[in-house]
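1. below are the sequence and a predicted model for it; my questions follow.
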Amino acid sequence: LIQSNDLKVDESSLTGESDLIRKSFDHDPVLLSGTHAMEGSGRFLITAVGLNSHPSKLSVVNGLPPCENKKEAEPVVILEDESKGKSVLQAKLSSSIVAAATVLILIIRYCITHYAVNHESFKTSDLAYFVNFIIIGVTVLVIAVPEGLPLAITLALTYSVKKMMKDNNLVRHLDACETMGNATAICSDKTGTLTTNRMTCVQSYINGSFYKTQSPSYELLDGNTRERLVECVCINSGYSSQVYTFNSSRKSMMTVIRLPNDVFRVYSKGASEIILTRCSYIFGDAGTIQNFNFGRVAELTKNVIEPMASDGLRTIGLAYKDMVPKGTKTEANQVEYNHEIDWDDEEVVRNGMTLIAIMGIQDPVRPEVPAAIEKCQRAGITVRMVTGDNINTARSIATACGILKPGSDFLALEGKDFNARIRDENGKVSQEKLDSIWPRLRVLARAHPCDKYVLVKGIIDSKGIAGTDVAKEASDIILTDDNFTSIVKAVMWGRNVYDSISKFLQFQLTVNVVAVTIAFVGACAISDSPLKVWHLTSE
């Protein structure tokens, strides 16, 4: 971005966040391909297109194998796939192995008998035998697959797709029905899919007190704490000088507002363990400002954060920081700056904060999810949770859903621990190590997109509607209600395709198998088929 006038951009197609992002020459000047300018105007210089654009890089993570080495890209050669546009079953129907084997056996047996054993020379009349062998092979090919089977498969797939749409499954590729019918493992996100995605604050830690069963009284909090707490929660709706948006690397967001006398106040909220590491002070009893060291971090983690997470709560930390001009510092937790603040130096902006509170937010499990997961397990399908949440929160929700069971030896790992266990000394994924981990892995917490790719090893066929547009482009089925039970329905209708075809084959293959067997055995035994063309085609 080289020039802008109050430019705001919608990046929800990439991040899933609906909030507009302010862009300016000196603050967040990068515009991403596929985003939309919603307010203001501006001029920009294009620096990357095509495969080098941000959406393409995300597409690689979602749907294509990552590059192991960063060599110069070679020219891409597009090859036509003969089976493109066909489902798995339809592609199998085009197999001509039996017919080819029949023709080959007939020709080989004839040649050995007449030319090798009887020492006869080749005659023009022998061509009639070879033509007859080919006719028999083509006939076997015709009757090997019942004439109604391709139509039966198409009807079964179409029927299942229609039923899946009513069950909130939007099928983008027809062969996804068969894929779901063969599914043996489902990797699901937590928020919104296994849970209701309706957040309610049920526990809190404020002014040195842990409110576990009841909310703190607003009147009992000191004025300083009340003011900071209310502003920290509500500041997103007001004017801000600077915004550091939430992303998977920050695990938090920061908003900067300008106060009188050139004072800048930074409010931050995000994952509690991340916020704690950035704080140097804390609001203690009666709102007094106290030093916050590593010992206090460990104490709060053990006595507050872990109990909240064990109850299945998402823990959010709230903190702030006042940045004042040099020589005007009046409080211990204020930070002085010279002349101007370098907002691009995020380390300076986010460190030295004062912890206001820790909130425990409840996201209840969908009532229908435990029964759906149990149904999957009875059907031989392993359900795994892959989430970006805290490991204790993820473990608690997984236990409530039935993914983890008491007394089992299943694993619940964080992304960094998962990578440490599956990678060799060179940082590459070891298939042997991965094979020793994934059968027992049930929960992967604090997971990044690349962790999900390594675990799933391919395109995830089912994505929630809350996912980004890039994720949907890589998916075969989209859940329009973002509900785990819809995945169970997709598996059910996928298996229905095979059940329907099996019922059809019970009636069709009785005669066909007998006819093909007689023709094939006859070709091997007497160099001719006991059943002629008119016999076979009349079946």
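-> Good, I have the coordinates.

2. going by C-alpha atoms from here, please, whenever you check contacts or count neighbours.
-> Will do.

3. got the contact list for the nearest residue to Gly63 once chain neighbours are set aside?
-> Excluding the flanking residues, the one nearest Gly63 by CA to CA, 6 or more residues apart in numbering is Ile459, at 4.9 Å. Shown in contact with Ile459 (CA atoms under 8 Å, 6 or more residues apart in numbering): Asn62, Gly63, Leu64, Tyr453, Ala474, Ser475.

4. gap between Ile459 and Val60?
-> Applying CA to CA, to the nearest Å, the value for Ile459 to Val60 is 10 Å.

5. after the helix ranked longest in the chain, next one along is what?
-> The helix spanning the most residues in the chain, taking DSSP state H as the definition, is helix 484-525. Tracing the chain C-terminally past helix 484-525 and defining elements by DSSP states H and E, one meets helix 533-537 next.

6. so what touches that next one?
-> Ile135, Ile136, Thr139, Val140, Val142, Ile143, Ala515.

7. residues in contact with the last one?
-> Ala515 makes contact with Leu531, Leu536, according to CA under 8 Å, 6+ apart.

8. separation between it and Gly137?
-> In terms of CA to CA, Ala515 sits 13 Å off from Gly137.

9. common neighbours of those two, please.
-> Taking CA under 8 Å, 6+ apart as the criterion, Ala515 and Gly137 do not both touch any residue.

10. just the buried residues from the contacts of Ile459, in ChimeraX please.
-> A single ChimeraX command selects the buried members of those (16 or more other CA atoms under 10 Å):
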select :62,63,453,474,475
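
11. one more to weigh against that first structure:
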Amino acid sequence: MNWHQATIAETFRELRSSQDGLSSAEATARLSRNGPNIIPEKSGRSLFSMILAQFTDLLIIILLISAIIAAVIGDIEDAIPIIAIVVINAVIGLTQEYRAQQAISALKKMAGQTAVVIRDGLRQDIAAAELVPGDVVLLQAGCVIPADLRLIESARLQIDESALTGESAPVEKAVAPLADPDLMPGDRVNMAWRGTVAVYGRGAGVVIATGTDTELAGIARLLAEGTEQKTPLQIRLAHFGKRLSAGIMVICAILFAAGLLRGEPLVLMLLTSIALAVAAIPEALPAVVTIALALGARKMARRNALIRRLPAVETLGSVTCICTDKTGTLTMNRMTVTEIGINGNRLSPGEIRAVMPKSGSGLPSDKSSLLLLAAALNNDSRPAEEAGAFGDPTEIALANLAQSCNFAVTELEQLFPRIAELPFDSDRKLMTTFHSVESRVVSFTKGSLEAIASRCLPDEAPDAGTIAAAEAMAAQALRTMGFAFRYWEKLPEEIDTATAENGLSFLGVTGVMDPPRPEAAEAVRLCKSAGITPIMITGDHSATATAIAIEVGIMTPDDPPAVIGRELYGLDAGALAELSGKARVYARVAPSQKLEIVKGLQSRGEFVAMTGDGVNDAPALQRAEIGIAMGITGSDVAKGAADMILLDDNFATIVGAIREGRRIYRNILRFITYSLSSNAGTIWLVFLAPFAGLPLPLLPIQILWLNLLCDSLPGLALTAEPATDDLMCKPPIPPQEGIFSNGRGTWIMTYGLLLGIVGLLLQRWGISAGVPWQSMVFTYLVLSRLAIAMLVRSKQPLFKIGLFSNKPLLGAIAVTMLLQAAVLYLPPLQQLFRTESLDRHQMAVVIGAAALILATGELAKILRRSIGKSRA
């Protein structure tokens, strides 16, 4: 049934209830039949299943097999670190399992804990969980709506529905039936929704839905149905793991067969093949990725971006569009007077020149001071101990206007006490208050400009300039409020609207809106320069959304108009995807539609970040590749569904977080390039040696040492590479781009082959010269890997980026060289690794061979740079 279309009598008849409420017996029976008014939580997976899930990744499986192989061949020292890496990653993964359950738990907390109802004809306080359809619930300012209600009484009742619909202004409620059957929840003004908050007035409603049948529970279902999205890096590493494992098996099989054909011992070839397989796997990769993400998350937290799910750090690097809520995200979530029309002029609050009257001075004569007096005195908002003022947000904005101009509201109320009033009602759209002024009385009237103007004296009516100013404000989606006053010799005996609200003198008009955050426009501009498309999705009205979008730069006046939520009904997936490619603003959107818009963008290949603070945003936050919630104004539901929380509620913080995410992602790719090219060099060397008629160049333990030493410290130091200046001037990395794309695969194979060939030449020379060739090749591979670490830092030459711009890497190189020196020259380690000491001439040859790798890479960069300049 469309409850908003039904009359109050029809509603009671359908629910078998009345103005006196249900009887206690009937309420008990309905509670037994319908169940409690709660949102059930989705049961989580068992601890065993969560632990098991951490070991299903192919790369993790390969690492575990490698650890077992290392242990079998007696290399416990290499097996232990590999197992430790796997365990650390599993522990980190376990901490992320309760995200959806936490969001649903927060939904339960949003509903009122108690409710005031009429049962047996009497007023009673009951637990909100005991509400049933047909209960009559009494409402007053400050209460959380405990169930979905069809309103039956409204005395200036206003409800803040921003958490559910996204509309910034409280909704003034009515009780009359509505004709349109397809109204969005935010337009059904005769309904009150569970989890929203009454902020003004009082009212009553009959319960039409409880528990899982409420609008709020619908969001809980969307959250429960949400699935975890794999990040770009997780997808790429999964593909990489499959290709790597296949390649390793082929190479090791060929090497094993070639060695046997050369007459090498069976056991030696078996151990070498196994060692090479272990060496080919970048076992430090999961640890490096985890540490890089953790350090990035720590850095982001210092900049007010709290990461709830570690992979979200690198996910930011691939974001192609940001779907942002308006209220509290792009705007301040605080109604504010931004313009004033007075004496035919449009002024900002800072341009008003007025002086607060003092005791005994009477009323001021200038309109600016009188307007501020009217804003302060014709006002029912009241200070609260927490969170600023309490009351109607527009009245709070007017009181703040007075305060900002040094008109102390509390002092003015004592100086000009209110002695009578005509409350606001939606029919006449006016409110009037009467105040003592020494021996006289003054009345201040506020309301719609049209209603005010029609009640002013002909010579005191608003002039053409003020009317034009008000029309311009309305065109910019500001809520206009007119003010007038009248002197009285004494308080009228009969205070009625016909007498008290006529013969007025016009003062001015105010324009009220929820203004954009000062830094939002610059943040939007930076997003666009980084190839990221910002899109506004809000439950607010189209005019308001469009005005804010134009002001912050999300859209221009020439762009297609905002898409209204009802226009999305009936669209299939293809039509929605096509619309998603054009629309920049969506208004009057329901929570389920936000989710569908995100899906439509994803179907176009977009990598979506969704920002928001309300309950209405939670399902889309969970569905998006990265959900971003507001930390101050954000609901617990939104935070529970998000991957990242903005601690300062600042949209601009997202830009810094994206920049950091891009830096970390590129550094992870640097490590992968470094590790794979270095490992490829070892593989080429060991693989080609038998075919070149040379003995095996390395022993199994030396191969494992190379991997353990060079993939750890230098690899981790590469993740500290600072961001380049043009990082936010480049488009996002396409989510479908693979690890070997963009020339990385060619680079890895080229430099891996170069390392292998130089190593073979060094081995051949060492054998013919009768020097300790194996120790020389062993050390050459360590030093050449360090050269590769310097090369992968940037496509720019070393002299361009600066040798000391990554000091952690220089430190890691120094420590690595010292450890290798210990392996070469300390007798206990010589015995373990089967090495011999190298004299200075032999070491010079080794350093020269490694320097050849560095020089070749740097020369290639310089040539590429020169060619690029000549073409430009």
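-> Yep, it's here. The shown structure was predicted, so the numbers you read here are calculated from the model rather than taken from an experiment.

12. care to give me the TM-score?
-> For this chain pair, the superposition-based TM-score is 0.56 by TM-score structural alignment, normalised by the length of structure 1; 410 aligned residues with a CA RMSD of 6.2 Å.

13. now the contacts of helix 533-537 of structure 1 as CSV including distance to Leu170 of structure 1?
-> Formatted as CSV, the contacts of helix 533-537 of structure 1 follow (distance: CA to CA, whole Å):
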residue, distance to Leu170 of structure 1
Ile135, 45
Ile136, 45
Thr139, 40
Val140, 39
Val142, 35
Ile143, 36
Ala515, 42
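
14. and the buried ones among those residues, selectable in ChimeraX?
-> Those of the contacts of helix 533-537 of structure 1 that count as buried under 16+ other CA under 10 Å are selected in ChimeraX with:
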select :135,136,139,140,143,515
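
15. show me the contacts of helix 533-537 of structure 1 that map onto helices.
-> Going by DSSP H, the helices hold Ile135, Ile136, Thr139, Val140, Val142, Ile143, Ala515 from the contacts of helix 533-537 of structure 1.

16. from those, which is closest to Gly380 of structure 1?
-> Of all those, Ile143 has the smallest distance to Gly380 of structure 1: 35.4 Å, by CA to CA.

17. residues touching the aligned residue in structure 2 for the closest one, list them.
-> Alignment note (TM-score structural alignment): Ile143 of structure 1 maps to Ala279 of structure 2. By CA under 8 Å, 6+ apart, the residues touching Ala279 of structure 2 are Asn679, Ile703, Leu704, Leu706, Asn707.

18. Tyr586 of structure 2 contacts Gly565, correct?
-> Yes: if you go by CA atoms under 8 Å, Tyr586 of structure 2 and Gly565 touch, sitting 6.9 Å apart.

19. counterpart of Leu398 of structure 2 in structure 1?
-> So Leu398 of structure 2 corresponds to nothing, using TM-score structural alignment.

20. returning to that earlier point: nearest to Ala379 of structure 1 among the contacts of Ile459 of structure 1?
-> Nearest to Ala379 of structure 1 among the contacts of Ile459 of structure 1: Ser475, at 23.3 Å, using CA to CA.

21. quick check: the closest residue to the closest one other than its chain neighbours vs Met253 of structure 1, distance?
-> With sequence-adjacent residues excluded and distances taken as CA to CA, 6+ apart, Ser475 of structure 1 is closest to Asp461, at 4.9 Å. Separation of Asp461 of structure 1 from Met253 of structure 1 (CA to CA): 31 Å.

22. who has more neighbours, these two?
-> The neighbour comparison of Asp461 of structure 1 against Met253 (other CA atoms under 10 Å) goes to Asp461, with 20 against 17.

23. from Thr154 of structure 1, how far out is the more buried one?
-> Distance from Asp461 of structure 1 to Thr154 of structure 1, by CA to CA: 21 Å.

24. Ser529 of structure 1 too?
-> Ser529 of structure 1 sits at a distance of 33 Å from Thr154 of structure 1 (criterion: CA to CA).

25. what about these two, which has more around it?
-> For Ser529 of structure 1 versus Thr154, neighbours defined as other CA under 10 Å are more numerous around Ser529 (22 against 16).

26. and Thr510 of structure 2, that's in a strand?
-> Yes: looking at Thr510 of structure 2 with DSSP: H, G, I helix; E, B strand; the rest coil, it is inside a strand.

27. element containing the closest residue to it other than its chain neighbours?
-> Counting by CA to CA, 6+ apart, Thr510 of structure 2 lies nearest to Ile340, which is 4.5 Å off, once chain neighbours are set aside. Using DSSP H and E, Ile340 of structure 2 maps to strand 336-342.

28. who touches that strand?
-> 346-349, 367-368, 394, 397-398, 400-401, 466, 469-470, 473, 507-515.

29. just the buried ones from these?
-> 346, 349, 367-368, 394, 397-398, 400-401, 466, 469-470, 473, 507-515.
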